Structure formats: structure tokens, C-alpha cells
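[1] Structure here, sequence nowhere to be found:
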């Protein structure tokens, strides 16, 4: 019985996680096709990429007061509907479907750390697996560049629904015994609001926001940065390489952090690799040096989100605090993250190249290092 429960739980972690990145990261390699098909400019593409982040901000605040079982089930349904409406209708539904997808992912982002803490004993290891699957999801999304040649833009935007349907079936055992109709205890809502008065929680929130800003800006614009000096195929291959390498950092970096008492050196390595990679994109157009930048980007893109989630889990005293801190960090944190793709695209439109945009991200990456080190000093919340 325990083995079956563990298997069902781990399948839920895997297939739900596969839905949390691919529908978003698929946009990056398809930017040119989307701009042409829907007649959008760079700023509008930045807004499209930031819509899920805005949803993360708004609905991450709501997730803790929802009945968890019903919320997870409904979130998967919303992703399925969003993928359909985004793919097969006009410009309005492109944006509307993206909002639905963002809503579903926002709820799952908040509740998955608590799901892991409640259903597994080895939190660090499962969180590392969770982070690795998120990177796999990011990598799968990049293949949209190749899929579009065979199934078109609409088919590519919709095909990720396969993971959502499988996740829905995997989660069905958790909605048995009339669990969808159970009411949420709202007496502890004041406790949730109380975490916003915690200074330590704000530091972790800043860390989450800055790493999300870096991640989603890289995912959205890195292929276009590479394409200014390379062919689209070469740029996509480099992006695939960095996403592939990110899978390993997504597993090993959070796992290392969970089992270590002093993570200062590890955090410095992760953040400095990010800063150095942006400098390379600013100063070099050599394909081999750009490949090196991809290897450097794979370290923070793969590992830093898992580090943030691991901090939320291990620095929370109980699962209830985990949900509250996860909600705060991901809601306010993703509001911070929305500035990345939009301002990056705005600076590109303003200057006609990526130089000012990359300098902006170097500043953001430096702030990320500061908040990472401050978060690491926190014991418990």
C-alpha cells in the first residue's frame, strides 16, 4: 500500500511539474512566428511572456485559502482550457488563453512544495527531482521550434496538453472520497496575512522574485539574442544544449543545498555564472564562446529555482508555513519577475539592439547574488 501511494504521489509530482514550464518556454523559440502571425511587436511579446508572471502574482495570493485538493484539480483543468483557447483562435484568445494557463500554473506553483512536504519524507531529494523535472519541462518547450515545422504554430502551442491530461489522470486518486467537496478551514487566514509582516519572509520573497526575473527573461529572449549573431537553427541548438545541461544543475544544486549547512560558496558560484554569461552575450559573437555562455546559463536557469523552493521548504517550520511562505514568495516574487521580459523588450525596441537590455540583466543578476546570500543566513520562519 505504501509503495502504491509513493508511486502515485511521485507520478503526480512528475506530470504536474511537466506542465509548469513547457507552455511558457515554448513561446521563446516561437517569438518570430508569433510576431508575424499575430502582428505583434517586441514590447507586446514581452507583455505576452509576462502575463503568466502577473497571474502568478495575483493568484498565488489566493491559492492558500482554497481547498487544496479542489485547487490542484481545477488548476490542471484551467491549463487544458488555456492551451486550447491560446492555440486556435485570434489575438485576444492568444492572450486570454495565456492568462488561463498562468492561473493554473500559479496555483500549482504554490501548492506543490506543500504537496511534497506532506507526502514524502526525504523532502530535499524529492524537491531536487521536482526541480529537475521543471528543467525537463523547460527543455521540452524549446523543441517547439522544430515542432512548428511539422504541426504548425497552433499545433505547437496546443500539443503540451498531453502532459496536462496525463497529470489529471494521475491526480484522480487524490480526489476520491468526496474530497473535492470538502471545505477549507478559513480560521487560519490571519496567520497567512501575518507572514507579510515577517522581515525574513520578505528577503526570501526578494530572492524568489529576482531569480524568476532572470529565468523568464532568459527563457524569452536568449534565443533571440543568439539569433542576432547565428542562424535560427544554430541558436535553437545552443538553447537546447543549455536547457539539457540545466536538468543536471536542477537536480544536483538543490540536492547539495539541502544536505549542506554552509551554502555561501554554492550560491556565489550559481549567481556569478549568471553574471558572467550575460557579459559574454554583451561582448562576444563567437559561436564557441556563446556555447560557453549557454553552459554558464544552465547553472542558474536549472538550479536557482530549485534552490528558492528548497529554501521555502527547509526554512519553514511546518507544512502550513510552507504554503504561506510559498504563496508570498511566489506572488510578490513573480510581480518583481514581470519587469524582466517587458523592460528587456522595451530597451531592445528603444535602442535597436540588446546591449542596454543585457546591462539591465547584469544589474538584476547582481541584486540576485545579494538576496541569495541574505536568504541563506535565515534559519527558520
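    In hand now; what should we look at? No experiment lies behind these values; they were computed from the predicted model shown.
[2] use CA for all of it now, contacts and neighbours both
    OK.
[3] Was I right to think residue 250 contacts residue 297?
    No. Shown here, residue 250 and residue 297 do not form a contact pair, counting by Cα atoms under 8 Å, at 11.9 Å.
[4] Helices of the stretch 151-300 of the chain, start to end?
    All helices of the stretch 151-300 of the chain, identified by DSSP state H, counting those that start in this stretch, fall at 161-171, 189-194, 199-227, 232-258, 264-283, 287-314.
[5] Heading C-terminal from the last one, find the next helix or strand.
    The one in question is helix 287-314. Remark: after helix 287-314, the chain's next helix or strand is helix 319-337, criterion DSSP states H and E.
[6] That following helix vs helix 287-314, what angle?
    140 degrees (axes from the mean of the first three to the mean of the last three Cα atoms, to 10 degrees).
[7] ok, structure two:
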């Protein structure tokens, strides 16, 4: 018998009660008020997740769109400019490893709020820093906020939406892809509209951070306790039924290493594609404008597919087939660039856009490979920190091979060859097991 049924039965008058003396009606303590609060907090949390995801890439892609103007404005050498483009994955690896400790001490909601504040401050400070060193320091501040939020967003999804991991990861991934594409495509037109000053073109993206901070303030109050009331029953169930965190160190988990390798190899492919694909097309005779549009097509593919793939992944017992399908698209795309880069340019751009959607698949598997919120924190920090470290040499190696070979045959061969271990790691990471099973 449910609690509500018992309450209603207790208020029914018994047969011995005189009909002429009805019991005064007492207000029944129903769940209306808590339910309304829970609905409101759940919706606010969903908005917060979307806004956080929108803020995780504009600091990078907006700078890429104006890198030449920034170099001229700050009198930056080519070596420093190259360092600037390789800083993001390094910061993601270094600062992301601090997320579990901060999350345990402050709560994930508070750390995400701090991350959004760091992104906002970095974006506001760096255009007006007044020198290369200060510009790099402000960029590092924004990247630190991105790194912390990168690690904790799968944790937020797992903790507060345990029965909707695929849907919420898809929503988050789609918003991240949208923010990436929007900053890449709109930064130059926005800069022109603001008078052509690159400083304003970079600073304008801090407005997204201000919105995210405003939403995460109530969610993070009390170390995240406000957000956790969105589904108190689910939290209580999790506390009763979730097994303890594994005694096995995360560095000894085969599943964790498979996820880290898969994450790192897909990030390698994404950074290589974003950094070098336009040049591949231009060297094949495609105009600069068309090469830029082709890159935009590749990036935009992530918007709808980032919502579809996580939902599909959570409905499958193992996610290996998805990893294989995405890897096959990458192999065909790189083979096409090798054989006929200009003739099938649009097809290769589409296929590589599909292949780059291994990122939302990796995020989804992070949420699925642990039974507990604490386990997801550890797994997310390990997979992303190690993965971003793995991704650092790839774009540099491709550039070196291109410079020394004088063409794209060797770099494209390397790109295609890297898809094979990515597919293997995806199959291993997609097995139906958790890190608790290995403990």
C-alpha cells in the first residue's frame, strides 16, 4: 500500500463515528510544494548544463578565428603563437586532474560555478591584458575553468539525471558543439560589427559566461545541495543501493585506460581536423573561402549527432559497434582526402564530421562505466586528463611531417593509421562492465 493510500484511508471516518458530528477537515500534507520546487530546480539545472556546455569552447575557437590579428596586436612571435594553440589540451590535462579533490571538498555544483567564473574572468581580462605574458595568463585562467567543468559535467549528469544519462549527455554535447561552431563562425563578423577591434571580438564571448554564472549561483548554494534536491528520492536510492567505490586504484583499471586511450585518440583526430583540414583542401586547389565552409560543415555535423549518439549508446548493451562505425567514417574520410581531396571534398568533410562525434560517445561511456557518482568523478578526471595528454603530440607531428615531406601523403597516412587503435580502444571501453566490477 502506498503512503498516499494509507493517508487517505486514515482520514475516512469509521462506522462508529456519529454522522451529525463530522470531523473537521484537516489539510492533507501532500507533495505539491516539494514537487513544484523539484520541477523548478530540475529545469534550472538543465538550463545550467546547457549554458555551461556553451561556454566550454568559445575561448578556444574565437581565438583561432582572430589569431593573425592577435599576433599582430601583441607582436607575438610564431613560436609563441604555436605554443598558444597547443596550450588548451595541456591545461585540460593538468587542471582537470584537480577536479575530483575540489568536488569532494566543495561539491560539483560549486566547482562548476567556479569554472564558469574563471572562464568569464579570463575572457574579459585577456583582450585588454596589455602584453603577451598577461594574455597567456588570462587564457590559462579561462582554460582552467574549462578543464574543471569538462571533468565535472558528466558527473553532474550522472548524479542528478541517473535515468537520463543518454538524453542529458546528448543535450550537453549538442550545446558544446553549438558553442564551438558559433564562436568559430561568428567571431569575425561580430568583430567587424564592433568596429574591427579584435579585443572586443574576443571579449564579447564573456557574455555567455555571465549568463552561466547567474544560473549556477542558486544551484551551487550550499555546496550543491540545492541542485541535489531536484530528485531527492533518486539520491536516497543511490545512497542505499550503490556499491562502495572500488578499492582498485583507477590507474590499474583496464576500463579506465581503454576510455583514456579512446578519449585521447578521438581528441587527436579532432584537433588535427580543426587545425589542418582547411590547409589540406587549399593545397588541393580549393579556395580559402570554400575550405573554411568545409571546416564549418565538419564542425556543424556534431550538433545533431551529439544528441542522437548518446541516446543510442545508452540503449545498447555495448557501445563498441558505434565506435567502429564512427572509426570507419574516419578511415573513409582520410582515404578520400588522400586519393581525391578536391573531387569529393564535401563527402570527406561530412564523413570526418561524423567521425568527430566520438567525443559525445566518450562522454556517455564515462557516465556508464561506473555505478556511483564518486566513481564517475574519478573516471572522468582520469580519462580526460590522460586523454588530453595523449592528444598533444598529434597536431604537432602532423605539422612536422607536412613540413618535411612537402605534401599530405605521410600526414594523412598517419591520421588514418591512428583510427585503428581508436576503434580498438572504443570496443574495449564499450564493454558492458564498470570500474567497480574490476575492483
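    Arrived safely. Only a predicted model underlies this, so the values are computations on that prediction, with no experimental measurement involved.
[8] I'd like the helices of the stretch 151-300 of the first structure laid out as TSV, including distance to residue 52 of the first structure.
    Listed next are the helices of the stretch 151-300 of the first structure as TSV, based on distance: least, Cα to Cα, whole Å:
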stretch	distance to residue 52 of the first structure
helix 161-171	17
helix 189-194	23
helix 199-227	10
helix 232-258	20
helix 264-283	23
helix 287-314	16
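[9] Among those helices, which comes closest to residue 116 of the first structure?
    helix 287-314 (9.1 Å; Cα to Cα).
[10] Buried residues in the closest one, which are they?
    Residues of helix 287-314 of the first structure classed as buried: 290-314 (neighbour count, 16 or more other Cα atoms under 10 Å).
[11] of all the helices of the stretch 151-300 of the first structure, which lies closest to residue 27 of the first structure?
    Going by Cα to Cα, the one of these nearest residue 27 of the first structure is helix 199-227, 6.9 Å.
[12] Who are the packing partners of the closest one?
    The contact analysis (3 or more Cα pairs under 8 Å, 6 or more residues apart in numbering; DSSP states H and E) places helix 199-227 of the first structure against helix 42-60, helix 232-258, helix 287-314, helix 319-337, helix 339-351, helix 355-376.
[13] what about 7 Å?
    helix 232-258, helix 287-314, helix 319-337, helix 339-351, helix 355-376 (3 or more Cα pairs under 7 Å, 6 or more residues apart in numbering; DSSP states H and E).
[14] thought residue 93 of the first structure was touching residue 84?
    No. In this structure, residue 93 of the first structure is not within contact of residue 84 by Cα atoms under 7 Å, at 9.4 Å.
[15] Please say which of those two ends up with more neighbours.
    Neighbours per residue (other Cα atoms under 10 Å) separate residue 93 of the first structure from residue 84, with residue 84 holding more: 23 against 16.
[16] That one -> the second structure?
    With TM-score structural alignment as the criterion, residue 84 of the first structure lines up with residue 124 in the second structure.
[17] what does residue 167 of the second structure align to in the first structure?
    Checking TM-score structural alignment: residue 167 of the second structure goes with residue 125.
[18] Could you find the counterpart of residue 60 of the first structure in the second structure?
    In the second structure, residue 60 of the first structure lands on residue 96 (TM-score structural alignment).
[19] contacting residues for that match?
    147-148, 151, 381, 385 (Cα atoms under 7 Å, 6 or more residues apart in numbering).
[20] Next, give me the two most distant ones among the residues you listed.
    Maximum distance among the contacts of residue 96 of the second structure (Cα to Cα): 10.4 Å, for 148 and 385.
[21] Done for today, thanks.
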